[in-house]
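Engineer: Predicted coordinates and the sequence they were generated for:
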Amino acid sequence: MEVQPKINDASFRFVETNDVEAEKIDSPKYSYWQSVWRTFGRNKVAIFFLILMLVIILMSFIQPMFSGYDPMNAEKINDLSARYIEPNSEHWFGTDANGQSLFDATWSGAKTSISITVLATLITTVIGVIVGAFWGMSQKIDVFMLEVYNIFGNIPTLLIIMVLAYSLGNGFWNLLFAMTLTSWIFTAYFIRVQVMIMRDREYNLASRTLGTPANRMIFKNILPYLTSIITTDVSRILPGFIATETFLSFIGVGLSADIVSLGGLIQKYSTNIASQPYLFWIPVSVLALISVSLYIVGQALADATDPKNHI
């Protein structure tokens, strides 16, 4: 007869079953937006340009509140001692032919340029994303909108803006209307293509079969997955609009003489590029910093909002 070995009861310990502990998941919690900022924070170059961009924006909107800069003010034009003072500790950016501070003029111009750019981008993106989403979901809308896109897509956007600006007259809101009247259609077409790719995936087909309304599918099933794509498009639109505003102001279209912008300053002081170069190059440098900062920060955010980069 085989002898069974004795089991030492002291070597074993019974563990009680705990239903609450059994339901806990050992994997760490995942937060999409926390991962976005964590990924963005690893890009030191983007952080630097983000800080630089915030400083420029704060200066552009706070400094003009205290300077009281008026581009039509020429009370110092006969004061020769105040004219063409090169940058120094008192006049950081120097003065122009009217004895006005270029420091005040630059930040007032930056405020106008940034305001137009941000508002135009916001209007274009909101309208473009919404129209593009429904455009990509509906075949009936697709037939009509493709014809509209073919019409405006073959006309240079800058030409449309210039014609509208001349027709409506100079002014901040007139220029904003001219810049956004047709620009949204290109964003809408871009979103339409992305939505058409997403709408035929299995979970969307199942959702449609179960009778889910199109608007719920768009805002719940599709657009959240296009966050990084929309951010990428915004990072492209922002520098494009500020370049358009600068060009139009440079050729004297869009804004009236009493509204200063960076493009207007560059045009105004372009004749001083040889004699007083600081008048020309300082607004150009501020414009370049704004454009580069917007692009780099936008691209870094686009990469950070892509879940595939969340490691």
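Structural biologist: Right, received. Where do you want to start? Residues are numbered from 1 along each chain as shown.

Engineer: Please make it C-alpha for all contacts and neighbour counts, starting now.
Structural biologist: Fine.

Engineer: Show me which positions of stretch 260-277 end up buried.
Structural biologist: Residues 260-267, 269-270, 272, 276 are the ones in stretch 260-277 that count as buried (16 or more other Cα atoms under 10 Å).

Engineer: should've said stretch 195-203
Structural biologist: Quick answer for stretch 195-203 (16+ other Cα under 10 Å): 195-196, 198-199.

Engineer: Y295: which of those residues is nearest?
Structural biologist: Checking these against Y295 by Cα to Cα gives V195 as the nearest, at 24.7 Å.

Engineer: packing partners for the helix or strand harbouring the closest one?
Structural biologist: For V195, the host element (DSSP states H and E) is helix 184-199. Identification of packing neighbours for helix 184-199 by 3 or more Cα pairs under 8 Å, 6 or more residues apart in numbering; DSSP states H and E yields helix 102-137, helix 139-153.

Engineer: just the ones you listed: most buried one?
Structural biologist: Stretch with highest mean neighbour count among those: helix 102-137 (a mean of 22; mean count of other Cα atoms under 10 Å).

Engineer: so how far is that one off the chain centroid?
Structural biologist: Mean C-alpha position of helix 102-137 versus that of the full chain (Cα atoms, centre = their mean, to the nearest Å) differs by 7 Å.

Engineer: Just want the angle from it to helix 184-199.
Structural biologist: Helix 102-137 and helix 184-199 meet at an angle of 40 degrees, taking axes from the mean of the first three to the mean of the last three Cα atoms, to 10 degrees as the criterion.

Engineer: Included below, for side-by-side comparison, is a second structure:
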Amino acid sequence: MAALTPEKFKVIGYTEEDANRIDRPTISYWQDAWRRLRKNPIAMGSLVVLGILLVMVIIGPHIKGYDYVSMNIAEKNQGVSSKYWFGTDNLGRDLFSRVWVGARASLIIAIVATAIKLIIGTVYGALMAHFGGWVDEVLMRIIEVINSIPSLLLTILIMMILGNNLFALLVALSVTAWCNTARQVRGMIKQLRETEYVYAAEVLGAKPLRIILKHYVPNMLGILILDTATAIPMFIFTEAGLSFLGIGLKAPSISLGVLISMGQQNMDFYPSQLLFPCLVLCIIVMAFNLLGDGLRDALDPRLRQ
């Protein structure tokens, strides 16, 4: 039997140099995550929907040109028409403009509350994990005490003391939310602080704050992005629920929760006043949740196939 030699094989479609190459272009962690995210049609569709919603909360109140504050009793409780796309409320104000103003307010509240949650939780968790020992024990006990208090009861107490205003709402939303972030950051940094580059930074005399910002935070961006994607819809829904129950913002402030609360009073005769704020709220929350699921699959190495 004749021996098999390389000369008896012919490479088709590639040069001999290309056929012998075994390397491939190297890509970074974030490039690989973006590539995986693009392969998820549901996540990309949610990203497009969020982009459209972002544009609408900016330009939506100005599309029809109606003042969303001024009352027009002569045209109150109007239905859907070419003049009023979402109809009018019980004071004759254009509901289309008010819905997008309310969505803007709800998004701003959720983004600010998420930023507060991430900043406090990241710094607190990093301090626990970096110093360890009695510092870790004391700070962990504080988290356990805070988590032992029912969050709804604590929210009601804060709103009663500080009043139904934006500052009180942000405090109520953020007072316990950062605890979960702190726990996640603590667990992640417990692993990172054993690495060589952190040990080298400590030997060179780097201060704890520099180590946290320079070495810990960049390696936790995946977790923090996932936390952001899940926290924003949670805060939007919580704000809407509190305002609907009369605990959060109240008229004349405008948010999706306030609009839903006002629409609920007239839903028997004018259901559109409740339908459109609820529809926009559901679309925003669903888009963020679906995008968060896609980001989790793209960023978490343990979930990659």
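Structural biologist: Great, that's in hand. Values in this document were obtained by computation on a predicted structure and should not be read as measured data.

Engineer: Quantify their similarity with the TM-score.
Structural biologist: Once superposed, the chains reach a TM-score of 0.82 (TM-score structural alignment, normalised by the length of the second structure), with 281 aligned residues with a Cα RMSD of 2.6 Å.

Engineer: one step back: any chance of the buried residues of stretch 195-203 of the first structure in CSV, plus distance to M65 of the first structure?
Structural biologist: Output for these, formatted as CSV (distance: Cα to Cα, whole Å):
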residue, distance to M65 of the first structure
V195, 44
M196, 47
M198, 47
R199, 49
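
Engineer: Looking at those, which one is closest to D142 of the first structure?
Structural biologist: M196 (10.6 Å).

Engineer: Quick one: map that closest one onto the second structure.
Structural biologist: Mapped onto the second structure by TM-score structural alignment, M196 of the first structure lines up with K190.

Engineer: For its match, give me its contacts.
Structural biologist: 129-130 (Cα atoms under 8 Å, 6 or more residues apart in numbering).

Engineer: can you rerun that using 7 Å?
Structural biologist: By Cα atoms under 7 Å, 6 or more residues apart in numbering, K190 of the second structure lies in contact with A129.

Engineer: try V69 of the second structure
Structural biologist: R93.

Engineer: Check the spacing between it and T88 of the second structure real quick.
Structural biologist: 12 Å (Cα to Cα, to the nearest Å).

Engineer: roughly how far apart are the match of M196 of the first structure and L139 of the second structure?
Structural biologist: On the measure of Cα to Cα, K190 of the second structure and L139 of the second structure end up 15 Å apart.

Engineer: Check A172 of the second structure too.
Structural biologist: Distance from A172 of the second structure to L139 of the second structure, counting by Cα to Cα: 21 Å.

Engineer: Also L242 of the second structure?
Structural biologist: Distance from L242 of the second structure to L139 of the second structure, by Cα to Cα: 29 Å.

Engineer: likewise L152 of the second structure?
Structural biologist: 23 Å.

Engineer: Tell me which residue of the second structure matches up with A302 of the first structure.
Structural biologist: A302 of the first structure maps onto R296 in the second structure, by TM-score structural alignment.

Engineer: Could you do N150 of the first structure as well?
Structural biologist: Per TM-score structural alignment, N150 of the first structure is aligned with E144.

Engineer: show me the contacts for that match.
Structural biologist: Going by Cα under 7 Å, 6+ apart, E144 of the second structure touches no other residue.

Engineer: any idea which helix or strand comes after the helix holding V195 of the first structure?
Structural biologist: helix 202-209.

Engineer: Identify each buried residue in that next one, please.
Structural biologist: Buried, per 16+ other Cα under 10 Å, within helix 202-209 of the first structure: 204, 207.

Engineer: I'd like the next helix or strand past it.
Structural biologist: helix 214-216.

Engineer: What is the subsequent helix or strand relative to that next one?
Structural biologist: Counting by DSSP H and E, what follows helix 214-216 of the first structure is helix 227-250.

Engineer: average gap between the helix or strand following that next one and the second structure?
Structural biologist: Using DSSP H and E, the next helix or strand after helix 227-250 of the first structure towards the C-terminus is helix 262-268. For helix 262-268 of the first structure, the mean deviation from the second structure after alignment is 0.7 Å (mean Cα distance after the TM-score superposition for the first structure).

Engineer: which residues of the second structure does helix 262-268 of the first structure align to?
Structural biologist: So helix 262-268 of the first structure sits over residues 256-262 in the second structure, by TM-score structural alignment.
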